[in-house]
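**Q** Predicted model follows, preceded by the sequence.
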Amino acid sequence: MFDPIADEFDVDQTLDRGAAARAAENAAQVELILVALHYADLNAVVQPPPGGEIVPGIERLRVFGGEGCPPLAEFCAMEFGGRLGMSHGAAAAYLGEALALRHRFPKTFAQVLAGKAEPWRARQVARACLSLSLVAAGIVDDRVSGIINKVTPARLGRIVAAAKMQADPEKAKADAELFARQRGVWLGRANEHGTKSVIARTAAGDANRLDAAVEELAEILALCGDTDSHQQRRAKALGLLADPAAALELRSHGRRKAARSTSSAAGPASPVRPVDPGDTKLNAPAEAIAEASTDANANVSASASASASACATVDASARADGDTSADGGACADANVSRGGRPDADLSASRHVGADPQLAARGQSKELEDDLHEDGVDEDSEDSEDGVDEDVSLDRLLADIKYRSARRAPHTVYVHITDTALAAGEGVARVEGIGPMLVSQLKELIAHEHVVLKPVIDLREQISVDAYEAPQRIREWIKLRYPTPMVPWATTETTLSTDLDHVRPFTKNGPPGQTSTTNLSPVTRLPHNAKTHGGWRNTLLPDGSIEWISPRGARYLVDHTGTQYLGQVDLATGVFTASRPPPSVTLRLAEGS
């Protein structure tokens, strides 16, 4: 029974109660680690397959905690995670961390058992050193065991990183080389407000150049009337770089606007000098201009160190204005050409400052030269592309993006009710993003060339006779089940997710066995556990899935998530309520 906090507690008594609660939490975490170790000891063997035949996907022994840890039966993580409300991946990681503490970090583990080190900190150390050898892990153990509870988590992370390098310098060098080969760009998960993070790992020089390009476009947006904060404009600028032609055109427009502002501030413009037919400079061959421009825009990335890298996270949401320069920027490499001539490098060598008029004041001569080189007359009423210089920002971006040459196809699945569609307000769900306000759909697909496809009716049943599911069935399953239908799933269903025949497919069986009424998306380990590990599932009429583990644990998986239903006596099939947890605390065996 929960003991509520007494209203008459003063500040000191309330803090004492909080400290006691934290101590109880740590004690519970220690007990859970001991439970995990005991469970691991009970699952250190794999039953041989019937007939002794080894087939792909069969259960095997697997080391979860690193060198020096005993191997475990691979499917045991699914049973452990199911009862503790974890995905099988999180359960495998937890079991591995517990085993690593016992077998690779004995001094740190002793501190945990003595109540001198918080268990989550110790698990953090074990997780960070998973790839180290047993000897190197021992060196880290010596270094951190006495201070693990005395420093902040951030400092502990730095100490562990330094200790790893000292313990195994060759491994640290190999890891650095591996990290350089693991550069890439990833999309994070969308939040409920329709924003996503872009995560990039790239060479430091490329990151700096992208940061300069983003900054320049952000200042051009301000020059064109965007009143959002600096970071909001940087987020918009990153989105513009996804369409290089549009970004290039906006940049040219902004430079013309800056030059016009400079001319206005300086007074009446000087008379335009008549063109002299004999002026060889003005009549230089186009090939020579292109060659000179190409030379001026030579690739400068070669000067960046090949080994230098930067990891950055760019949040595309509307954030408060703040300095994020320490985090670097995401990466985009693009060689953009227009009119047959390479234009100026988007990642300009100069960095436009926070003052929107800096380009006009400090770089007017450079702008003027560039504009003459581009053949642009800054005294004309309209720009060369027909965009009115004084048009609103929204109209400007719409015109630029509409004329953009980029037409990369991209499919967007939108789930929306007829009521919300008619009213233009309400909530829609977008695949890969999540819930969005209907009004935000304009932001998602604005200025794109939209091709509407027929609505996929999820009430329609599709079936084929072959074992493999065709693309149209995979698409139906992806839309019907946004996440895999396994206990405590954490990933999203994709077109490549495993599809499980809930009623097993049989050769020479009835037609239509591969159908939307008999397929369920599953991740690979649960799929193998059902095929080879004794797990069973049943597709219910409402589309939910009931799973039963080899030990009789029942789980209901539906669109709301996972629910543990209790136990089934496998011998009799009788359902029993969940057994209460034992009251006796597990202790380590002598010598463990």
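**A** All right, it came through fine. Residues are numbered from 1 along each chain as shown.
**Q** From now on I want contacts and neighbour counts done on CA atoms only, so please keep to that.
**A** Fine.
**Q** Sticking with Arg83, tell me its helix or strand.
**A** Remark: Arg83 resides in helix 76-84, with elements defined by DSSP states H and E.
**Q** just checking, next helix/strand downstream of that helix?
**A** Downstream of helix 76-84, the first helix or strand assigned by DSSP H and E is helix 88-103.
**Q** which of the residues in that next one are buried?
**A** By neighbour count on 16 or more other CA atoms under 10 Å, the buried set for helix 88-103 is 88, 90-103.
**Q** what sits up against that helix?
**A** 33-34, 36-37, 40, 63-66, 68-70, 77-82, 108-109, 122-123, 126-127, 130, 488, 592 (CA atoms under 8 Å, 6 or more residues apart in numbering).
**Q** buried stuff in the longest strand that the chain contains?
**A** In the chain, assigned by DSSP state E, the strand with the most residues is strand 561-568. By 16+ other CA under 10 Å, the buried positions in strand 561-568 come out as Thr562, Gln563, Tyr564, Leu565, Gly566, Gln567, Val568.
**Q** Likewise for stretch 222-234?
**A** Of the residues in stretch 222-234, Ala222, Leu223, Cys224, Asp226, Asp228, His230, Gln231, Gln232, Arg233, Arg234 count as buried by neighbour count, 16+ other CA under 10 Å.
**Q** Now do the first one against Lys257, distance only.
**A** The one in question is Ala222. 11 Å (CA to CA, to the nearest Å).
**Q** hmm, back to that, any idea how far the helix holding Arg83 is from the chain center?
**A** Put simply, helix 76-84 sits 25 Å off its chain's centre (CA atoms, centre = their mean, to the nearest Å).
**Q** ok, and the closest non-adjacent residue to the residue nearest to the spatial centre of the chain?
**A** The centroid of the chain falls nearest to Gly188 when counting by CA atoms, centre = their mean (2.3 Å). Nearest non-adjacent residue to Gly188, counting by CA to CA, 6 or more residues apart in numbering: Ser197, 4.9 Å away.
**Q** looking at it, Asn467 is touching Asn508, isn't it?
**A** Small correction: residue 467 is Tyr, not Asn. No: taking contacts as CA atoms under 8 Å, Tyr467 lies outside contact range of Asn508: 11.1 Å.
**Q** here's the one I want to compare it with:
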Amino acid sequence: MFDMLADADTGATTAADVLASAVSERQAADAAEARLLERAAVWADLHPPESLHHAATFGVVVPGSEHEVPIAGHGCPLVAEFCIPELAAALAMSTTAGKRLIGHALELRHRLPRLWDAVHTGAVPAWRARRVAEATIHADLTPTGARYVDQMVTPYASRIGIAQLDRIIAEALHRYGTHTTATAQESEAPHDPRYVQIDPPVEPYGGTALLRGELDPADAHDLETALAAGAAALKDLGSQAPLDVRRAMALGDLARHQNSLDYDTDPDETEHARPARQVVLHVHLAAAVTGQGDIEFDRLATLETGQLQVLLDQVRSWCTTTHTTVTVQPVLDLATRIRSAGYQPSTFLRDQVIERDRTCVFPWCSRPARACQLDHIKPHDPDDPDAATESGNLACLCTFHHRLKTHGGWRYRMTAPGEYAWTSPHGHHYLRDHTGTREQPRP
């Protein structure tokens, strides 16, 4: 329910009132975000590495148990890792997002103190300060380099753009280097800046993925030559796509080792020298039987990797590409209880649990189930029917949340197929199902 701002005489809402209210709400939100950063830093203070309870086991660290993790730049305090999901879940965010929040708070307080003060005086919005903190953490700047960025950015942080921020960080890297570089110099080991990173698609319905990296000059030259040749070959084959699009298509062909680009090589030799790489995509299509008995597919499909929505036409184009093998899995009844005799689930049982859960079932986690481990909700006991390896006692948990459930004091139970009730160490309750996560009132 929102309060309507009305003119005292006419009863109509005025533009000036709306603007004034919007500014007031924005200021209140900025102040709340600044306080949230401070709470995140205090939460980290309450969970230092000294809070770990290894002493209870006479100094013996149990495999998979909690340990200390660095979540901000060099010089920031370490944090006991299992405290992160507790705060994240309470704030209705994923563990990864919670780790980023706490990391930004520590980075600002310990390595960017001018910016930290500017946030709490209201001079700089918290979201802008967090963007700077993310950049300095990612760049792995030395403490001196971070102080340089803090000094250069803070006076202009309320209006600085990403490009200008990148230039300041690049100058700091040039002047002071990175913590990794400093460590390498101490050990007389050279720092290698090469990397390749592929970000998952962020747009629905088949959005593109961002590729970035640094290469050896010779490798970059060879890649540029291959992309130019591939783009030209696609044009010769009749492609009307723009040059940039054809270059992107050529890069995909290189990744798959498509023989269609090897015009100067004998086809028989190419087939043996450069076998096609196998790429596995799990695509889910909804289908229905029409009144005439035909099968009609929905126009949208779900790609398991990234839970991306793709169009049926895209799936058709993938399936009709040369050398593509399509495997159709049998339909699984997700409501049927399947049981395996021993500790390890059968392939059929594993597939059923993966299809039912789709993702890690920890609150707000979205890691694909196919990359997760299968957890016995009740520890496996061959003499206890409720603790057997069967559909009602298995759930998908990613590696970290599996460790958290085993060693971190979190408890959960299955309330219905694919529906889980979680309880945190501090007594917060969450219900997780295929629609997402909801916080539940305390009993």
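**A** That came through fine. Nothing here was measured: the structure is a model prediction, and the numbers come from that model.
**Q** Please state their TM-score.
**A** Once the chains are laid over each other, their TM-score by TM-score structural alignment, normalised by the length of the second structure reads 0.80; 420 aligned residues with a CA RMSD of 3.6 Å.
**Q** Contacts for stretch 536-548 of the first structure, please.
**A** Residues from elsewhere that reach stretch 536-548 of the first structure (CA under 8 Å, 6+ apart): 485-487, 502-503, 518, 530, 535, 549-550, 554-559.
**Q** So which bits of it are buried?
**A** Neighbour-count burial for stretch 536-548 of the first structure flags Arg536, Asn537, Thr538, Leu539, Gly543, Ser544, Ile545, Glu546, Trp547, Ile548 (criterion: 16+ other CA under 10 Å).
**Q** Give me the subset of those residues lying in strands.
**A** Arg536, Asn537, Thr538, Leu539, Ile545, Glu546, Trp547, Ile548.
**Q** how about the fourth one, what's its match in the second structure?
**A** In the second structure, Leu539 of the first structure lines up with Met414, judged by TM-score structural alignment.
**Q** how near is its match to Leu431 of the second structure?
**A** The value you get for Met414 of the second structure to Leu431 of the second structure, if CA to CA is used, is 10 Å.
**Q** Ser21 of the second structure now?
**A** Ser21 of the second structure is 36 Å from Leu431 of the second structure, where distance means CA to CA.
**Q** Likewise for Ser51 of the second structure?
**A** 29 Å.
**Q** can you map out the strands along the stretch 251-400 of the second structure?
**A** Taking DSSP state E, counting those that start in this stretch, the strands of the stretch 251-400 of the second structure run over residues 283-289, 295-303, 308-311, 339-340, 373-376, 389-390, 394-397.
**Q** quick check: angle from the longest helix belonging to the second structure to helix 95-111?
**A** If you go by DSSP state H, the second structure has its longest helix at helix 15-45. In terms of direction (axes from the mean of the first three to the mean of the last three CA atoms, to 10 degrees), helix 15-45 of the second structure departs from helix 95-111 by 80 degrees.
**Q** for helix 15-45 of the second structure, packing partners?
**A** Packing partners of helix 15-45 of the second structure (3 or more CA pairs under 8 Å, 6 or more residues apart in numbering; DSSP states H and E): helix 95-111, helix 113-120, helix 126-139.
**Q** now do 6 Å
**A** Using 3 or more CA pairs under 6 Å, 6 or more residues apart in numbering; DSSP states H and E, the elements in contact with helix 15-45 of the second structure are helix 95-111.
**Q** Where in the first structure does the helix it packs on fall?
**A** If you align by TM-score structural alignment, helix 95-111 of the second structure falls on residues 88-104 of the first structure.
**Q** Could you tell me how far the matching stretch lies from the centre of the chain?
**A** Centroid separation between stretch 88-104 of the first structure and its chain, computed with CA atoms, centre = their mean, is 24 Å.
**Q** Now do the alignment partner in the second structure of Leu444 of the first structure against Ala41 of the second structure, distance only.
**A** Aligned counterpart of Leu444 of the first structure in the second structure: Trp318 (TM-score structural alignment). Distance, Trp318 of the second structure to Ala41 of the second structure, using CA to CA: 48 Å.
**Q** more neighbours, these two?
**A** Ala41 (21 against 14; other CA atoms under 10 Å).
**Q** what's the closest non-adjacent residue to the more buried one?
**A** Ala105 (5.4 Å).
**Q** Ser197 of the first structure corresponds to which position in the second structure?
**A** When the second structure is aligned by TM-score structural alignment, Ser197 of the first structure is paired with Ala209.
**Q** Glu203 is in contact with that match, correct?
**A** No: if you go by CA atoms under 6 Å, Ala209 of the second structure and Glu203 don't touch, sitting 8.9 Å apart.
**Q** Which residue is the nearest non-sequential neighbour of the aligned partner of Ser549 of the first structure in the second structure?
**A** Ser549 of the first structure maps onto Ser424 in the second structure, with residues paired by TM-score structural alignment. Excluding its sequence neighbours, the residue lying closest to Ser424 of the second structure (CA to CA, 6+ apart) is Trp410, at 4.9 Å.
**Q** and Val427 of the first structure, what pairs with it in the second structure?
**A** Using TM-score structural alignment as the criterion, the counterpart of Val427 of the first structure in the second structure is Leu300.
**Q** Roughly how far does its match sit from Gln309 of the second structure?
**A** 7 Å.
**Q** The match of Ser549 of the first structure: neighbour count?
**A** The burial count for Ser424 of the second structure: 18, using other CA under 10 Å.
**Q** likewise Tyr148 of the second structure?
**A** The number of residues packed near Tyr148 of the second structure is 21, by other CA under 10 Å.
**Q** what's the answer for Thr57 of the second structure, then?
**A** 9.
**Q** So what does it match up with in the first structure?
**A** Aligned counterpart of Thr57 of the second structure in the first structure: Gly52 (TM-score structural alignment).
**Q** Then Gln440 of the second structure?
**A** Alignment note (TM-score structural alignment): Gln440 of the second structure maps to Leu565 of the first structure.
**Q** isn't its match right up against Arg554?
**A** Yes: counting by CA under 6 Å, Arg554 is a contact partner of Leu565 of the first structure at 5.3 Å.
**Q** next SSE after the longest strand of the first structure?
**A** Reading on from strand 561-568 of the first structure to the C-terminus, the next helix or strand found by DSSP H and E is strand 575-576.
**Q** contacts for that next one?
**A** Gln567, Val568 (CA atoms under 6 Å, 6 or more residues apart in numbering).
**Q** Quick one: distance of it to the chain centre.
**A** On the basis of CA atoms, centre = their mean, strand 575-576 of the first structure sits 41 Å off its chain's mean C-alpha point.
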